[in-house]
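A.B. asks: below are the sequence and a predicted model for it; my questions follow.
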Amino acid sequence: MAVMVHSRGSGWSPELYQATFDRAIPDTANPPAGLLAHFATPAGNGEWQVIDVWDSEEAFRHFLEKTVLPVAKELGAPPFDSAAFEIYNYLIP
């Protein structure tokens, strides 16, 4: 079942997000297995947020644990919270 994942954390800058993204997904033509869409934006008050759509929560958790968290740790990134929600409906015009 497809899920939308909302991740949010304080202390992230555009530069830190981009460095993490570039190391976690070095070739955007070859995205991680299960990733369907990715959006990132400042959330105000020094926070950063990412909205992803994955084909399953398992695919997201695998990428998070095996790739994103190690990269974020190497870069000294602050912690962030992620919540997955089963997608009820979507429209891609």
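C.D. replies: Here it is on my side, so go on.
A.B. asks: only C-alpha atoms from now on, for both contacts and neighbour counts.
C.D. replies: Fine.
A.B. asks: distance check, residue 2 against residue 37.
C.D. replies: 11 Å (CA to CA, to the nearest Å).
A.B. asks: quick one, which of the two is more surrounded?
C.D. replies: The residue with more neighbours, out of residue 2 and residue 37, is residue 2; 19 against 12, by other CA atoms under 10 Å.
A.B. asks: what sits closest to the more buried one if chain neighbours are left out?
C.D. replies: residue 55 (4.2 Å; CA to CA, 6 or more residues apart in numbering).
A.B. asks: presented hereafter is structure B, for comparison with structure A:
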Amino acid sequence: MAVLVYNRSSEWTQEIYQALHDRVLPDPENPPAGLLAHIASPDERGGWRVVDVWESEADYQRFVEDKIAPAARELGAPPFDTHISEIYYHLIP
């Protein structure tokens, strides 16, 4: 089942996001298996947020373990809060 993944950190900046993005998604034409949508923006409360739609939570967790976590450690990126919920309905034209 598809899931919505909401990541947020008051300590993240556009520069931190971009550095991580450049490492884990270097080619937007070749997204990781299971990624359906990816949106990043500043958070109105400060910091940064990233919202994804994945085909499954397992696809997301695999990407975190294989790509995001190692790259974040390498960058010394601050932690972020993650919330995952099943999607009832989505339309991505």
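C.D. replies: Sure, I can see it. Every value quoted in this text rests on a predicted model; they were computed, and no experiment measured them.
A.B. asks: TM between them?
C.D. replies: Once superposed, chain against chain, the TM-score is 0.93 (TM-score structural alignment, normalised by the length of the first structure); 93 aligned residues with a CA RMSD of 1.1 Å.
A.B. asks: if we can go back for a sec, the residue nearest to residue 2 of the first structure and residue 3 touch, don't they?
C.D. replies: Yes: using CA atoms under 8 Å, residue 55 of the first structure makes contact with residue 3 at a distance of 6.4 Å.
A.B. asks: quick revisit: which neighbours do residue 2 and residue 37 of the first structure have in common?
C.D. replies: Listed as contacting both residue 2 of the first structure and residue 37 by CA atoms under 8 Å, 6 or more residues apart in numbering are 53-54.
A.B. asks: who's in contact with residue 48 of the second structure?
C.D. replies: Per CA under 8 Å, 6+ apart, neighbours of residue 48 of the second structure: 8-14, 17, 40-42.
A.B. asks: now with 7 Å, please.
C.D. replies: 8-10, 12-14, 41-42 (CA atoms under 7 Å, 6 or more residues apart in numbering).
A.B. asks: and residue 53 of the first structure, how close does it get to residue 45 of the first structure?
C.D. replies: Look at residue 53 of the first structure and residue 45 of the first structure: by CA to CA, they are 25 Å apart.
A.B. asks: who has more neighbours out of the two?
C.D. replies: Taking neighbours as other CA under 10 Å, residue 53 of the first structure and residue 45 compare with residue 53 leading, 22 against 8.
A.B. asks: related to what we said a few turns ago, as CSV, the contacts of residue 48 of the second structure with secondary structure and neighbour count would be great.
C.D. replies: What follows is the contacts of residue 48 of the second structure, written out as CSV (DSSP: H, G, I helix; E, B strand; the rest coil; neighbours: other CA atoms under 10 Å):
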residue, secondary structure, neighbour count
8, strand, 21
9, strand, 19
10, coil, 17
12, coil, 19
13, coil, 18
14, helix, 14
41, strand, 14
42, strand, 16
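A.B. asks: before we move on, back to that, tell me which of residue 55 and residue 3 of the first structure has more neighbours.
C.D. replies: A direct count of neighbours by other CA under 10 Å for residue 55 of the first structure and residue 3 places residue 3 higher, at 22 against 18.
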